[in-house]
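> generate coordinates for the sequence data below:
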Amino acid sequence: MWKRRTLTVMAALLLVLPVAEVGAQASKGEAEDLTIRVAQEMAETLVDDYGVTGVQYAIRDEGTIVLSGGFGVNEAGNKKSVSKDAMFGIGSVSKMYVTAAAMMLADTGKVDIDQPLTTYIPDFKMADDRYKQITPRMLMNHSAGLYGSHYKNGILFDDNDTENYDRLLENLRTDKLKSEPGEYSVYANDGFQLLQLLVERVSRMPYSDFLEQKVSAPLGLTSTKTPLDEFNRGRLYPGRFPSLPGKLPAENANILGTGGLYSTAEEVTLFADVLMGNRPDLLSEASVSAMQQPEYRKGIWVKDERNIFGYGLGWDSVDLAPFGDYGIKAVTKGGDTLIYHSALIALPDNDVSIALLSSGGSSLYNTAAATNILLTYLKETGDIPAIHPDVTFTPPVQEAMPDSLKAYSGLYGTAGSTLRITIDNGEVALPGMLGGIIPGQTFVYTGEGEFTGKDGRTVISFDEQANGHTYARVKSVLEFPGLGQSVLAYYEWQKLEKNPLARPVAKAWKKRDGKTYYAVDEKINSAFYLSPAVLMKTISFDEQGGYANGTKIVDESHAVNAVEIPVMNGRDVTDLRFFSKYDVEYLQADGRIYIGEGAVKPICEGAVSFVTIPASGHARWFKIGEGAAGQTMKVHVPKHGGFAVYDANGMPVNISAVTSTNTAILPEDGLIVFGGRAGDILKITLKPDKTKKS
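Got it, this is the predicted structure:
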């Protein structure tokens, strides 16, 4: 059944998972039972412990589905099975489809992936002459040097408006590059939007039509769709949000090449057959092989090869561990939208793939669970002798630190922030990383230029790279209880040179320090209103260093990106540009326009008031003052209008585009945002809480 071949590969991701070692090989029936049980356990763990509301998974072996299942909960919290026909958004796994599409065109001789991109998109221009060096290969391996992502209005509820994609070239025209094209790889969503545009220009077909004709029809895919396709939206597995009742409307990621596809786990594994070389009529062996090459090694990269990331063409990793530890080559791609999350792992030489899709959670969790299930399957079929146990750790033993390491103290930056690192007495105190997955702690010197955290899992060191930059390197074994471990090596911060500021410049930025700016050009049915922090920017000014939010201050109103960080933490950087109109200060960043908090006034506390959407179409933000707090707000919402209400912690109380209700009890110290089309008038009535004492 299996194609057994020993491979010697460098591992890029370690997922050592908590499945007990099994002795003698089980019979086929027992193998099926054990793999099914582990898959069910992983699905239940995701639902019980990781905020997931639905999971769907499938393993395909030599073209045949050998495992398919799903598990979830309804709004009442009751457990239920998930149909194999339920469709999920697959997020950035969509990048594999647009990469394959471009390589199909390369197979026909219509595209040379090492020619300038302008050969195929002549109207592609940037405010940086180096853009002419960008090639399709650089889009696929994340090395083009693009700032990262233009997300504005890219993910909408029940709305397939393609404004984000339609304005891509316009947005890029004013952007610079953050690095030399090809210098290093760091995740960049805009590259795959450009790749979609290339496919459309060369094939002279809309991308959705190309996928239908060149991929779905030949493979017999009936559940792989884009938001622009006509299909039964009722098949989409519902998303849910903790503070909002009912299911969320259909999430349309209208950035198709970047992350816009829907599919099922079974159909994702069927497409994986193309990526593993089983359909040379669709994608040549040469293209399949090219996609699996370690492209990331061509540029600057973190020294440690064990990593979640190790880019090929499209692939997140082309040498995924622990499979390499068993002599098995594995490639992987993960994906995340605001609602859906996905993981695809393929073993090309074994002709096996697994897909695990979810509503809620994270692609990191899905990859851990998928690896656990796949290792069990490999063990039960006799392809590996046993499953390795978890890595264990001991507290670090501090050693005497060379004084020379103190030179690494100083100001460091990452995308969106700066940090002062002080190395003294063999210690360095650092804040939490990866959103708190790595907790804030003091690291002690343990020899060979490394500082180790108190539990022994995380190691910090400092690299001086070929591009002249010094980076703070992080190596960590991440623990996902019930799912497993994963090894991550990356650069967290880049050392910054001091940027002295003239007194008028420092004065202008000091006034902005700590002030929050609110996005005004995001459609009111955008899924980003689920996470309002994405639509807010609070300015953090480092006067001593001359930086703000990781950008280098140029003058009173302008700062430019300062970080060039490979792997992951240099993604989605931006410049900051402030301007004033009618005595109101605005911020332009990451393709959006933000209004200063000084213009965000308290909502009118009268019984009846009106909010008018201005000619600019900009959303209107308001604070909830003490007089309005506790009152019930009712809004007369025009056809294209809506609102969102948040509590003091930024948690949604009501988003009208989600709940289709027009009332909300206003929380103290909360926020309200109203949106719609230019000229729309929203009538607001407030009704006091009769139980509230005056």
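
> use CA for all of it now, contacts and neighbours both
OK.

> mind telling me what element R577 is part of?
strand 576-581 (DSSP states H and E).

> for the next helix or strand after that strand, name the packing helices and strands.
Per DSSP H and E, the first helix or strand lying C-terminal to strand 576-581 is strand 584-589. The helices and strands touching strand 584-589, judged by 3 or more Cα pairs under 8 Å, 6 or more residues apart in numbering; DSSP states H and E, are strand 576-581, strand 592-596.

> what's the most buried one of the ones you listed?
Ranked by mean neighbour count, those are led by strand 592-596 with a mean of 22 (mean count of other Cα atoms under 10 Å).

> starting at the chain centroid, how far to it?
Relative to its chain's centre, strand 592-596 lies at 23 Å (Cα atoms, centre = their mean, to the nearest Å).

> residues contacting the biggest helix by length in the chain, please?
Longest helix of the chain, by residue count under DSSP state H: helix 28-49. Residues outside helix 28-49 that contact it (Cα atoms under 8 Å, 6 or more residues apart in numbering): 52-55, 67, 69-73, 361, 365, 369, 372-373, 376-377, 380-381, 482-483.

> may I see the buried residues of that helix?
31-32, 34-36, 38-47 (16 or more other Cα atoms under 10 Å).

> just to revisit the earlier point, columns distance to K510 on top of the helices and strands packed on strand 584-589, output as a markdown table?
Converted to a markdown table, these look like this (distance: least, Cα to Cα, whole Å):
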| stretch | distance to K510 |
| --- | --- |
| strand 576-581 | 13 |
| strand 592-596 | 14 |
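
> close enough to count as contact, K552 and V560?
Yes. K552 lies in contact with V560 (Cα atoms under 8 Å); the separation is 5.2 Å.

> out of the two, which sits in the busier spot?
Neighbour tally, K552 and V560, criterion other Cα atoms under 10 Å: the higher count belongs to K552, 24 against 19.

> that one belongs to a strand?
Yes. Under the criterion used here (DSSP: H, G, I helix; E, B strand; the rest coil), K552 sits inside a strand.

> measure it to E30 for me?
Distance from K552 to E30, counting by Cα to Cα, to the nearest Å: 61 Å.

> can you say which of the helices and strands packed on strand 584-589 is nearest to G314?
Among the helices and strands packed on strand 584-589, the nearest to G314 by Cα to Cα is strand 592-596 (27.3 Å).

> next SSE after that closest one?
strand 601-602.

> what about the helices in this structure?
Using DSSP H, the helices of the chain run over residues 28-49, 94-107, 136-140, 163-166, 168-173, 190-203, 207-211, 217-219, 256-259, 265-275, 285-291, 363-380, 503-512, 656-659.

> what's the angle between the longest one and helix 363-380?
Put plainly, it is helix 28-49. Computed by axes from the mean of the first three to the mean of the last three Cα atoms, to 10 degrees, the angle separating helix 28-49 from helix 363-380 equals 160 degrees.

> alongside the first, I'd like the structure of this one:
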Amino acid sequence: MRWILTAVLLLLAASPATAAEPGALTAAAIDALVVKHREATGLPGVAVVVTKGTEVVHAAGYGHSPDGRPITDRTPMAVASVSKSFTALAVVQLAEAGWVRLDAPVREFLPEFTMADPRSAGITVRQLLNQTSGMSDSTYAATSGPQAATLGEAVAMLKPATLAAAPGTAWSYHNPNYVVAARLVEVVSGKPFATYLRDHVFAPLRMNDSTTADTDRDLPPSARGHLMPLGFPLAVPEPTSFGNGSGGVLSTARDMAAWLIAQNYGGGAVVSPAGLAELRTPTPVSGSYALGWSLDTTASGSPVIEHAGDLFTSTAYQAVLPSSGYGIAVMANTGTVYGDASTLARTVIAAAEGQATPGEPSRTGLVVTDAVMLALAVFVVAFSARGVRRAVRSPVRRGPWRTGLSLAVLVAPLMLCLTAHHVVSYLYRGRDVGWTHLFYFYPVFMVLLCAMAIGGVTVALARLVFRERSTAPGQGLEISRTAA
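Below you'll find the model as predicted:
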């Protein structure tokens, strides 16, 4: 069935869509959907664009950026991993020009790409783009480890890494695949990656406000985002990271309209219909993941070509519906844990297909959970202070087993706190997660966990210190064997 779906998608993508749309999606209808979503979630700001055929149905911004400025259709926002579609396109352009062969080893065009694992010499360009290179978060900590400043540095940092699987035998979503691909574009073209995208993608499509950034420090205020503890937007900086090639593109609703139209009309001015088909062709190993795009179906069963993007403080989503000619892109300035871009986009897609839109997401449950955890954190602080006072006033002398058990219970929250990122990594199917990133995923929970860890250690130290003082000669402290 996957190959039948792929064939249908390629045929539809190669020529303008002519199918009648079941829903009458208008600018006013899109506005209403966005307003409802923002009212239900408190989403601070979002940019939305919908195209159909060669026309822009609607491109607009709503709300405000973290610096308080209104978001418009020309406000640059982070598209996160949607950037992979741009990087893959750049590589396919080079392949069409005869400078790169997709099924040749990467090292043939990028000799600096070396790894500790000898199998890496066989990684092909295509395997980078469809995420079957064998590189994985499980063998290289791209997110939590040291961060590069340039694409060259990022590729050099891969030298001590190993592979989790032989190239071409397993699929694993791993951002360094696209970092290497972007560096390949730089070396083969002789241009910085940002310059190449400007000259060969953005300029031909008249995406005049689009660019690409290397690190979090390069993000303009409009491309930063928020967390939502207790349901209130809190502007926070993106964690230190390097994202060019895999997640560094900054774009606007107006510019993304041009990008979506090109995707629905044979590649427009940037790639041939054959190249566009190449970008949308997965392999049996990669499953539904092609080259910077994923193949799926909508809730109504129509084929959709899509890619989501997640930063810690913002999200993005793009979709092309070949059967109806619609294109949708959403950039939201809340973090990955809230999923606003994908949720809102799927609501718009349902409306475009004339389907009943899903109910508006509610943050009530999250707000209540945050409130409960914050109240628990306050209780933990008060209880810990009481424990310290009791240790000072009535030190207890226990046997070694009871003392050890008591201290173990008090120190357990610290151990959980220090290892929580490994638990989250396991829940996220092995994706690399750093300890500080947990404050972006679960800010109030981490406040509670840290309060428990600090409180437990403080009480444990107080018990040890004042127990020793109470048993030291000449201290004159009365030991109470019945104090808890």
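
> TM-score for these two?
Laid over one another, the chains give 0.66 as their TM-score (TM-score structural alignment, normalised by the length of the second structure), with 379 aligned residues with a Cα RMSD of 4.5 Å.

> distance to D463 of the first structure for the helices of the first structure - can I get that in TSV?
As requested, the helices of the first structure are exported to TSV (distance: least, Cα to Cα, whole Å):
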stretch	distance to D463 of the first structure
helix 28-49	36
helix 94-107	31
helix 136-140	25
helix 163-166	38
helix 168-173	32
helix 190-203	28
helix 207-211	42
helix 217-219	47
helix 256-259	32
helix 265-275	35
helix 285-291	29
helix 363-380	26
helix 503-512	31
helix 656-659	47
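
> quick one: closest of the ones you listed to I345 of the first structure.
Using Cα to Cα, the nearest of the helices of the first structure to I345 of the first structure is helix 363-380, at 7.6 Å.

> if I look at V274 of the first structure, how far off is K333 of the first structure?
Taking Cα to Cα, one finds V274 of the first structure at 14 Å from K333 of the first structure.

> and these two? Which one has more around it.
Using other Cα under 10 Å, the more surrounded residue of V274 of the first structure and K333 is K333, with 24 against 21.

> how about that one, what's its match in the second structure?
Under the alignment (TM-score structural alignment), K333 of the first structure pairs with H307 in the second structure.

> surely its match is in contact with G292?
Yes. Counting by Cα under 8 Å, G292 is a contact partner of H307 of the second structure at 7.4 Å.

> intersection of neighbour lists for the two?
With Cα under 8 Å, 6+ apart, H307 of the second structure and G292 have common neighbours 82, 85.

> surely A235 of the second structure touches L227?
Yes. Using Cα under 8 Å, A235 of the second structure and L227 qualify as a contacting pair, with a distance of 6.6 Å.

> these two: which is more packed in?
L227 (28 against 19).

> how about the nearest residue to the residue nearest the centre of the second structure, chain neighbours excluded?
In the second structure, the centroid-proximal residue (Cα atoms, centre = their mean) is D310; its distance is 2.4 Å. Computed as Cα to Cα, 6 or more residues apart in numbering, the closest residue to D310 of the second structure that is not its neighbour in sequence is T336, at 5.2 Å.

> any idea how far that neighbour is from S314 of the second structure?
Distance from T336 of the second structure to S314 of the second structure, counting by Cα to Cα: 6 Å.

> higher neighbour count, those two?
S314 (30 against 21).

> would you mind measuring from that one to Q127 of the second structure?
28 Å.

> again, but for A27 of the second structure
40 Å.

> what does D137 of the second structure give?
In terms of Cα to Cα, D137 of the second structure sits 16 Å off from Q127 of the second structure.

> settle it for me: which of these two has more neighbours?
Q127 (29 against 22).

> so what corresponds to A290 of the second structure in the first structure?
Using TM-score structural alignment, the partner of A290 of the second structure in the first structure is G312.

> no, scratch that, I was asking about D209 of the second structure
D209 of the second structure maps onto S223 in the first structure, by TM-score structural alignment.

> pretty sure that match sits against L261.
No. The criterion here is Cα under 8 Å, and S223 of the first structure misses it with L261 at 9.9 Å.

> compare the two (neighbour count), which wins?
Just comparing S223 of the first structure and L261: by other Cα under 10 Å the higher neighbour count belongs to L261, 28 against 23.

> and that one, what does it touch?
89-91, 94, 224-227, 253.

> quick one: map it onto the second structure.
By TM-score structural alignment, L261 of the first structure lines up with V249.

> what's the closest non-adjacent residue to that match?
V249 of the second structure sits nearest to T212 (Cα to Cα, 6+ apart), 4.1 Å away.

> how close does the one you found sit to R198 of the second structure?
Separation of T212 of the second structure from R198 of the second structure (Cα to Cα): 9 Å.

> look at those two and report which has more neighbours.
T212 (23 against 20).

> quick check: the more buried one touching Y196?
No. If you go by Cα under 8 Å, T212 of the second structure and Y196 don't touch, sitting 10.3 Å apart.

> tally of neighbours for F157 of the first structure?
Other residues lying near F157 of the first structure total 20 when counted by other Cα under 10 Å.

> hmm, I typed the wrong one, I wanted T357 of the second structure.
Other residues within reach of T357 of the second structure by the criterion other Cα under 10 Å amount to 15.

> and it, what does it touch?
347-348, 350-351.

> are any of those residues buried, and if so which?
Here, 16+ other Cα under 10 Å leaves 347-348, 350-351 buried among the contacts of T357 of the second structure.

> from those, which is closest to T162 of the second structure?
For those, the nearest to T162 of the second structure is T347 (41.2 Å; Cα to Cα).

> map the closest one onto the first structure.
With TM-score structural alignment as the criterion, T347 of the second structure matches N372.

> distance-wise, check the match of D209 of the second structure relative to L197 of the first structure.
23 Å.

> and what of T414 of the first structure?
According to Cα to Cα, T414 of the first structure and L197 of the first structure sit 30 Å apart.
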